[in-house]
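Visitor: Everything below, folded, please.
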Amino acid sequence: MGQPPLLSMRDIDKYFAGVQALARASLEVGRGEVHGLIGQNGAGKSTMIKILTGYVHRDGGEILFDGNLVSFASPQEAQANGIATIYQEINLVPYRSVTENICLGRERRRMGLLDWRAMHREAKELLARFGIAIDVRRPLSSFNTATQQMVAIARAIGFDARLVIMDEPTSSLHDQEVEVLFEVIRQLKAAGVSVIFVSHKLDELYAVCDRVTIMRDGRTVKVADMRDLTKLDLVTTMLGRAVAQAAGRQARTGSADASGEKLLEVEHLALGRRVRDVDLEVRAGEIVGLAGLLGSGRSETAQVVFGALKPEAGEIRVKGAPAAFAEPADAIRAGIGFCSEDRKYEGIVPEMSVRENLTLALLPHLAKAGVVDEARQREIVDRFIARLGIKCASPEQKIRELSGGNQQKVLLARWLCMNPKLLLLDEPTRGIDVGAKAEILGLVRELAAEGLGVLLISSELEELTQSSDRIFVLRDGRTVAELAGEAIAEPAIMHAMAHGEAVRQEEAAHG
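Guide: The predicted model follows:
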């Protein structure tokens, strides 16, 4: 680039409660450049953006914007200096009009009064760039999510920003609306505006980005022109797994019976843009891995199966019978348990004891006339503490005082005491130490050997290849590969993640 970059973040450090979230991370964006920012969960992307826009303060490094050293104290200050951010979660005022949302903070006035005519005109003109013609006087909440997302983008553009940050802007948009957004991005680039584009969809990066910064574990690990990177390069760099290094990984040599009862069958499952066409199945005594990059639809698929989300299309069968669970309680009654990805916010109840957390789902079966059978409850808790090796001072200890691995064991015990037939595990080893990971995965294998069916979602390929009897790979909400036996290998999984090819097990075994 002939002229200095618009943005330069150098050697950025950040600690949260003593844990390093960023380590000498960097990000450089040229003038009039569309720059991709990618990485898995915990890579540091969001923290970098929050530091840039003044949500959090850095602990080290420097930021230059338009040649000047800056340290914004708030998002408002960043916005006033030409940086606009569009978040994945729509951050607007739903009961105010579209015009009010677009012009909020920069209202036009005439003779001391709000100039509604000018603001309505501006709102219409901005939305017209997206091909949207709506009544801008109506409340934002009266429009669908895609339109609200377009309003958020129009608001950001209306600030005449020199840098627009788009964090997963296509998550709520349909394909046609995505194309409109891409055209707007190209217009911004032509006008000299820079864009930071955060996305987990590889095809989107190639469609609009000039360069990309890849982050992993709080560090910037690669910066390159998009034209110089293959999709496989992107995937392997994000995961930190070179194909040559991964080639020797051995799959689980389990004893799952291929003729075992089909506990779960999912066909052509669809829900918005996150789940487009998912097929998978789980048999009794089998561990089935579900692989895919962040945003591929893994967690949403499990949530639909468990009744937490409602599918728009497709069929779910449990033990051969059609299942359309209205709520998770229906799935639980059908013998399905679910450990969600977010242990802290969706799993444990931190101020409750180990005993209370462990028997939370079982309480309706322990109570008669509203009174809990405490003797039976204690017997069950003691049995599962011993079986899973849960380390706690006593069953009455608050669960928040336990290590992450022991918290995860309590959550597993919560479902095991229900005697389920199928267990959905979403990132069961995230955030726990190596020893605890090995214990939990060993426990999962024991449960499968006893006949439990397990759907294992994990971002760690080694974890999947060494634990799974079969693996289904998702890409952009679709099942693109099914691997079994010797065909299970990290290179095959990464290839499917990158290229979206339907590499079925026969092809992988002979390819």
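
Visitor: C-alpha from now on. contacts and neighbour counts both.
Guide: OK.

Visitor: Spell out the residue ranges of the helices in the stretch 101-250 of the chain.
Guide: Assigned by DSSP state H, counting those that start in this stretch, the stretch 101-250 of the chain shows helices spanning 116-128, 145-157, 175-190, 202-208, 231-239, 243-246.

Visitor: deepest of the ones you listed, which one?
Guide: The highest mean neighbour count among those belongs to helix 145-157 (a mean of 22), with neighbours defined as mean count of other C-alpha atoms under 10 Å.

Visitor: And it, what does it pack against?
Guide: On a contact count with 3 or more C-alpha pairs under 8 Å, 6 or more residues apart in numbering; DSSP states H and E, helix 145-157 meets strand 83-86, helix 98-103, helix 116-128.

Visitor: which stretch among those comes nearest Pro169?
Guide: Closest approach to Pro169 among those is made by strand 83-86 (7.0 Å; C-alpha to C-alpha).

Visitor: sorry, back to before: now the helices and strands packed on helix 145-157 in TSV, with distance to Val19?
Guide: Shown next, in TSV, are the helices and strands packed on helix 145-157 (distance: least, C-alpha to C-alpha, whole Å):
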stretch	distance to Val19
strand 83-86	26
helix 98-103	37
helix 116-128	43
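
Visitor: quick one: which of these is nearest Gly30?
Guide: From the helices and strands packed on helix 145-157, taking C-alpha to C-alpha, the stretch that ends up closest is strand 83-86, at 14.0 Å.

Visitor: Pull out the buried positions in that closest one.
Guide: Residues of strand 83-86 classed as buried: 83-86 (neighbour count, 16 or more other C-alpha atoms under 10 Å).

Visitor: Distance to Glu463 added to those, as TSV?
Guide: Formatted as TSV, these follow (distance: C-alpha to C-alpha, whole Å):
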residue	distance to Glu463
Ile83	40
Ala84	39
Thr85	36
Ile86	35
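
Visitor: how about this one, so we can line them up?
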Amino acid sequence: MNEILRLDHVQFGDANGNILSNFNFSVQEGEVHGIIGDYGVTHSTLCSLCTGTLAPDRGQIYYCDQPVGRLSFAESRQKGLYAISEGKNLQSHMTVLENIYLIARREFGWQYRRRQIAELARQYLDFFDVSIPLQEHADNLTDLQSCIVSMTGAIIAGAKLFILDEITSSLNEQDAIIFQKVLSCLKYKGLSVVCMVHRIEELVRYTDRATLVKNGSTVRCMEKNDYSYDKMLAMLLI
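Guide: Next up, the predicted model:
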């Protein structure tokens, strides 16, 4: 598999004393990669570094083997980088279809081609095997449904990499099963996913590889066949 994103010896600090000191991380095409531990910075800061909308103090960020400088929000999305946080990410007063258009409008232009957008939206929701009414208002959706709608719009717009911030932390068993299916669909399409998680159990359930971080520095990257709860816990605590 080809590497899509790499953060090489990245350092970042802010005025509040949050420090990412020596962060090494890479994600390949078509994989789900987990990050767990004490990042040294807030989740939103790490998401911004991964999407290129925040430049590191030191180190280099590579996207598709090319070094990238700081990107605007629009430039980041044009490259296919999408960060989705826990909770609702949509415009609550709009319908599902309107939100999908809002995310993917670069693909359609400013004309609201309702039939074309609806056809593509149904195509991807069917692909995920998820039933979400397109005329439902976003404020009636669950957090998982909101995430899936955001992903659907992003895929239509040309997404290549999703950075998911704590999406898995509050899923019940039924939603966890649905989310696993969605991740499998994304991998089948060759898309990449970064899952920022709190618990080792989430790494085991959802991810193919995992990067362990302590005090803002990378401890180790582990393959799924090397996952061990006790080993991971020891690395994160000692």
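
Visitor: will you turn the helices of the stretch 101-250 of structure 1 into CSV that also has distance to Gln20 of structure 1?
Guide: Listed next are the helices of the stretch 101-250 of structure 1 as CSV, based on distance: least, C-alpha to C-alpha, whole Å:
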stretch, distance to Gln20 of structure 1
helix 116-128, 41
helix 145-157, 31
helix 175-190, 34
helix 202-208, 28
helix 231-239, 19
helix 243-246, 27
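
Visitor: right, and these - which one's nearest Ala375 of structure 1?
Guide: Closest among those, using C-alpha to C-alpha: helix 231-239, at 47.9 Å.

Visitor: Could you list every helix and strand in contact with the closest one?
Guide: Helix 231-239 of structure 1 packs on strand 211-216, helix 490-499, going by 3+ C-alpha pairs under 8 Å, 6+ apart.

Visitor: could these go into a markdown table alongside mean neighbour count?
Guide: Formatted as a markdown table, those follow (neighbours: other C-alpha atoms under 10 Å):
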| stretch | mean neighbour count |
| --- | --- |
| strand 211-216 | 24 |
| helix 490-499 | 23 |
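
Visitor: out of these, which comes closest to Glu265 of structure 1?
Guide: Per C-alpha to C-alpha, nearest to Glu265 of structure 1 of these: helix 490-499, 21.4 Å.

Visitor: now that closest one: which residue numbers in structure 2?
Guide: Using TM-score structural alignment, helix 490-499 of structure 1 lines up with nothing in structure 2.

Visitor: helices or strands next to the helix or strand following that helix in the packing?
Guide: Following helix 490-499 of structure 1 in sequence order, the next helix or strand is helix 505-510 (DSSP states H and E). On a contact count with 3+ C-alpha pairs under 8 Å, 6+ apart, helix 505-510 of structure 1 meets strand 478-484.

Visitor: Return the distance of the strand it packs on from the chain's centre.
Guide: For strand 478-484 of structure 1, the separation from the chain centroid amounts to 20 Å (computed by C-alpha atoms, centre = their mean, to the nearest Å).

Visitor: How about stretch 211-225 of structure 2?
Guide: Taking C-alpha atoms, centre = their mean, one finds the center of stretch 211-225 of structure 2 at 18 Å from the center of the full chain.

Visitor: residue boundaries of the strands in the stretch 1-150 of structure 1?
Guide: All strands of the stretch 1-150 of structure 1, identified by DSSP state E, counting those that start in this stretch, fall at 7-16, 19-29, 34-38, 60-65, 68-69, 83-86, 109-110, 113-114.

Visitor: Looking at the ones you listed, which one is packed in the most?
Guide: strand 34-38 comes out most buried of those by mean count of other C-alpha under 10 Å, with a mean of 26.

Visitor: Provide a list of residues in contact with the nearest residue to Val41 of structure 2 once chain neighbours are set aside.
Guide: In space, and not counting its chain neighbours, Val41 of structure 2 is closest to Asn18: 4.9 Å by C-alpha to C-alpha, 6 or more residues apart in numbering. Contact analysis of Asn18 of structure 2 by C-alpha atoms under 8 Å, 6 or more residues apart in numbering lists 40-42.

Visitor: for Asp143 of structure 2, same thing?
Guide: Residues near Asp143 of structure 2 by C-alpha under 8 Å, 6+ apart: 86-88.

Visitor: do that again at 10 Å, thanks
Guide: Shown in contact with Asp143 of structure 2 (C-alpha atoms under 10 Å, 6 or more residues apart in numbering): 85-89, 149, 167-168, 170-171, 175.

Visitor: Pull up the aligned stretch in structure 2 for the host helix or strand of Pro364 of structure 1.
Guide: Element membership of Pro364 of structure 1, judged by DSSP H and E, is helix 363-366. Using TM-score structural alignment, helix 363-366 of structure 1 corresponds to no residues of structure 2.

Visitor: mind checking how far the residue nearest the centre of structure 2 is from Glu98 of structure 2?
Guide: Nearest to the mean C-alpha position of structure 2, counting by C-alpha atoms, centre = their mean, stands Ile163 at 1.8 Å. Distance, Ile163 of structure 2 to Glu98 of structure 2, by C-alpha to C-alpha, to the nearest Å: 23 Å.
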